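Student: Turn this into a model:
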Amino acid sequence: MTAWNRGFAQAGRTSRLLLLIPVALIVLITVADIVAPSDIVLGPLLVIAPAITAWGEGPLVTGSVGAAAMAAQAFIGWRSGLLLSRNVLVQLFALAALSALIVILSVVRDRHSRELARVRSVAEAAQRVLLWPLPSRIGTLRLSCVYLAAEEEAEIGGDLYAAARSPQGTRVVIGDVRGKGLPAIGEAAFLLGAFREAVHQNAGLPALAGSLERSLSRYLDDFEPTDEAGERFVTALLLEIPDDDPVVRMVSCGHLAPLLLRSGRAVSAPDLAPAPPLGVGLTDPGEVTVAVLPFAVDDTLLLFTDGVVEARDRDGVFYPLADRVAQWVGQLPEALLRRVQRDLLDHAGGRFGDDAALIAIRRTGEQAPPARVR
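Tutor: A predicted model of the protein is given here:
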């Protein structure tokens, strides 16, 4: 039996066990009403059974339990010889009306649940299309990533990342779109497509930054003709990591500098002299400064968006990323990000004011096997 089938079997057993609760309530209330003195009426409590059933079951099962409760109410009336009395008939009518209302609410809830499941399915598909999962191995690197969307029930937002091979080595981008909602998702999707196309066509990072700037500017002019178009931009950090040279080249377009984890310490990369964010008029790639940082075997780079360091706790204190990461310098990327994610969620209480993305990149010195063609 597969894990999937085992999960369904376990869920079915749990559902059957929970169904025993309303059935047992019907039996207990019926018996208690029969043995209680005649001036104590417990039959109206039978409505609890379908109400409890609706919490975990669908309309059909809920309606069946409601019918069983009505049968129990009728049995109580018959047992006392008052089945056709006005009091018992009113109780039966009230129980039928309440059971019907509970079934209707169960139908509405099930419909909303199905709609939510479809929305989540679409969101997951969109996430796979827009934010391709980073490969765990690429070139001489080991990678891992985490994305935490600020929007409730959302899995994608305005943060973006991608990695691709080029003749110069491995190139990586992480970025943050100004704004939220569908416009931010649209800009993130467009920039990722532009990066995947331009990463193979530009010899240096300044040329790559210039290409992304021109593409994004055209997109904003053509597809975002709003009053806020001039205020929309994307911060981005571009990395180029050669396979045979222990360095990393970086260009910051208004983005936060990464952390370098080495020899038990986590330090911020030196001042990158950032260029303007993409979309605000970067016209001369010759003015873009490329920072070169030593990046040897077993070094780790931690890239992040501002949603990480701007996450606040209940007292309004920002998340101290560098201090926390210093405790886990020796961890592999996957384990490192698991720890950071858990700690970040605890710090922020599970709520974020902005999307948050992290990428951990570790140089291994071993060439990853070529990807299989599917």
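Student: From here on, just use CA atoms for contacts and neighbour counts.
Tutor: Fine.
Student: I'd guess Ala32 is in a helix, am I close?
Tutor: Yes: the assignment for Ala32 by DSSP: H, G, I helix; E, B strand; the rest coil puts it in a helix.
Student: For Phe190, see how far away it is.
Tutor: Counting by Cα to Cα, to the nearest Å, the gap from Ala32 to Phe190 is 68 Å.
Student: Do I have it right that Ser268 meets Leu256?
Tutor: No: the pair Ser268 / Leu256 is not scored as a contact, 9.5 Å apart, by Cα atoms under 8 Å.
Student: and Arg342, how many residues sit next to it?
Tutor: When neighbours are counted by other Cα atoms under 10 Å, Arg342 registers 11.
Student: to compare against the first, here's another:
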Amino acid sequence: MGAIALAICLPLAYYNGSLFRWQNNLTLVTIISVTGASMLASGLRLRRERELANVRLVAEAAQRVLLRPVPRRAADLQIALSYTSAAAEAQIGGDLYEVVTTPNGVRLLIGDVQGKGLGAVETAAWVLGAFREAAYDEDDLLGVSERLEASLARRLGDEAFVTAILAELRDGELVVLNCGHPAPLLLTREGGVRLMDPPEEGLPLGLAALAPGHAKPYRIPFRQGDRILLYTDGVIETRDRTGAFYPLVERASLLSEADAQHALDTLREDLLEHAGGPLPDDAAMLLLRRLRDRIMEAPLSS
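Tutor: This is a model prediction of the structure:
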């Protein structure tokens, strides 16, 4: 544009006999100055765009390591995942999840790290690493939670914590260890919907020193055709413009579609519509659907 402006200005100045007059010289200097400033600004913008693209590549690599894609099938489970970060342009945050097949069956983790930002992401990575190791080594969920507590004791501060649900699939039921996390939502094949609260409240991971005992596992009946939704508090604490919380139990009918992932995507869209904009907190959801009655050990497949 600067070259075009000069190509127009010079012939016109020559035609009008004002080529070397101060008014025309001022015009030429202005065009050259604006053009130079624009070129400098464009160069800086392009460099920052390249740097941002590189940062996004690193973030995507970190996401693949930290939050690996969960298998869509594990044993007789159909699994669906939804993860929405509250941070603009971010793909990872303080919420975490994992599904692994171990010699003791399929084990799952969903959790929420206290706080936000890079510190929460670092803690989430610490918890996931400890779970992936302990899930294979320990015989029961209490052993897994103790390993997580030991790992977090070396990492977290005095008042930091992680709410979490540890679960494992057994014949006809889901064994759950709830560490201060929102209760799972059970949707039966007959259409019933209810929150499966633990018989005793358990402390979040990282706060075991404040109580003499540990959270106790409890069992949720999980038959063919039933569905269980595990989620973080970013779902139920999302408010609309009037301040009303998202009514998860009332909207559970959205999860009745045959395809679990499509059903969960529908619920996520409804959640975003309720918020009317970006979510105030990270929101992770795992939807589990039983496909047949008896569990047979099988390798993970995606």
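Student: re earlier: between Ser268 and Leu256 of structure 1, which has more neighbouring residues?
Tutor: Using other Cα under 10 Å, the more surrounded residue of Ser268 of structure 1 and Leu256 is Leu256, with 22 against 14.
Student: Give the equivalent position in structure 2 for that one.
Tutor: Aligned counterpart of Leu256 of structure 1 in structure 2: Pro182 (TM-score structural alignment).
Student: Name the single longest helix found in structure 2.
Tutor: helix 22-66 (DSSP state H).
Student: Let me know the next secondary structure element after it.
Tutor: strand 73-74 (DSSP states H and E).
Student: Mind checking what secondary structure Ala162 of structure 1 has?
Tutor: strand.
Student: Quick check: the aligned residue for Glu112 of structure 2 in structure 1?
Tutor: Just to correct that, residue 112 of structure 2 is Asp rather than Glu. So, by TM-score structural alignment, Asp112 of structure 2 is matched to Asp176.
Student: Would you confirm that its match contacts Ala149?
Tutor: No: the criterion here is Cα under 8 Å, and Asp176 of structure 1 misses it with Ala149 at 12.0 Å.
Student: For the two, indicate the residue with more neighbours.
Tutor: Between Asp176 of structure 1 and Ala149, Asp176 has the larger neighbour count (other Cα under 10 Å), namely 29 against 20.
Student: Shouldn't that one be within a helix?
Tutor: No: using three-state DSSP, the secondary structure at Asp176 of structure 1 is strand, not a helix.
Student: Quick check: the gap between it and Val129 of structure 1.
Tutor: Asp176 of structure 1 is 18 Å from Val129 of structure 1, by Cα to Cα.
Student: repeat for His255 of structure 1
Tutor: Applying Cα to Cα to His255 of structure 1 and Val129 of structure 1 gives a distance of 24 Å.
Student: So between these two, which is more surrounded?
Tutor: The neighbour count for His255 of structure 1 versus Val129, taken as other Cα under 10 Å, is higher for His255 (24 against 11).
Student: any idea how far that one is from Ser268 of structure 1?
Tutor: 13 Å.
Student: same question, Ser166 of structure 1
Tutor: Between Ser166 of structure 1 and Ser268 of structure 1 the computed distance is 26 Å (Cα to Cα).
Student: cool, Ala3 of structure 1 as well?
Tutor: Taking Cα to Cα, one finds Ala3 of structure 1 at 43 Å from Ser268 of structure 1.
Student: do Gly193 of structure 1 as well
Tutor: 29 Å.
Student: Neighbours of the equivalent of Leu95 of structure 1 over in structure 2, how many?
Tutor: In structure 2, the residue matched to Leu95 of structure 1 (TM-score structural alignment) is Ile31. Ile31 of structure 2 sits with 18 neighbouring residues when counted by other Cα under 10 Å.
Student: didn't Ile31 of structure 2 look like it was pressed against Ala7?
Tutor: No: counting by Cα under 8 Å, Ile31 of structure 2 does not reach Ala7; the two are 11.0 Å apart.
Student: which SS state does Arg268 of structure 2 fall under?
Tutor: Quick answer, by three-state DSSP: Arg268 of structure 2 is helix.
Student: Next, the contact list for the closest residue to Leu195 of structure 2 other than its chain neighbours, please.
Tutor: Distances taken as Cα to Cα, 6 or more residues apart in numbering put Leu185 closest to Leu195 of structure 2, at 4.6 Å, once the chain neighbours are dropped. Counting by Cα atoms under 8 Å, 6 or more residues apart in numbering, Leu185 of structure 2 touches Val193, Arg194, Leu195, Met196, Ile228, Leu229, Leu230, Val249.
Student: Identify the farthest-apart pair in the residues you listed.
Tutor: Val193 and Leu230 (13.5 Å; Cα to Cα).
Student: of these two, who's got more company?
Tutor: More crowded of Val193 of structure 2 and Leu230, by other Cα under 10 Å: Leu230, with 23 against 17.
Student: burial of Leu19 of structure 2, as a residue count?
Tutor: Quick note: Leu19 of structure 2 (other Cα under 10 Å) scores 17 neighbours.
Student: next one: the one 5 residues further on
Tutor: Under the neighbour criterion other Cα under 10 Å, Asn24 of structure 2 is assigned a count of 17.
Student: That one reaches Ser18, doesn't it?
Tutor: Yes: the criterion here is Cα under 8 Å, and Asn24 of structure 2 meets it with Ser18 at 6.5 Å.
Student: burial measure for Glu159 of structure 2, as a count.
Tutor: For Glu159 of structure 2, using other Cα under 10 Å, the count is 8.
Student: List the contacts of whatever residue of structure 1 lines up with it.
Tutor: The alignment partner of Glu159 of structure 2 in structure 1, by TM-score structural alignment, is Glu231. Glu231 of structure 1 makes no contacts at all, as judged by Cα under 8 Å, 6+ apart.
Student: same deal with the one 5 residues further on?
Tutor: Neighbour list for Ala236 of structure 1: Val173, Ile174, Gly175, Asp176, Ser252, Cys253, Gly254, His255, Pro277, Leu278 [criterion: Cα under 8 Å, 6+ apart].
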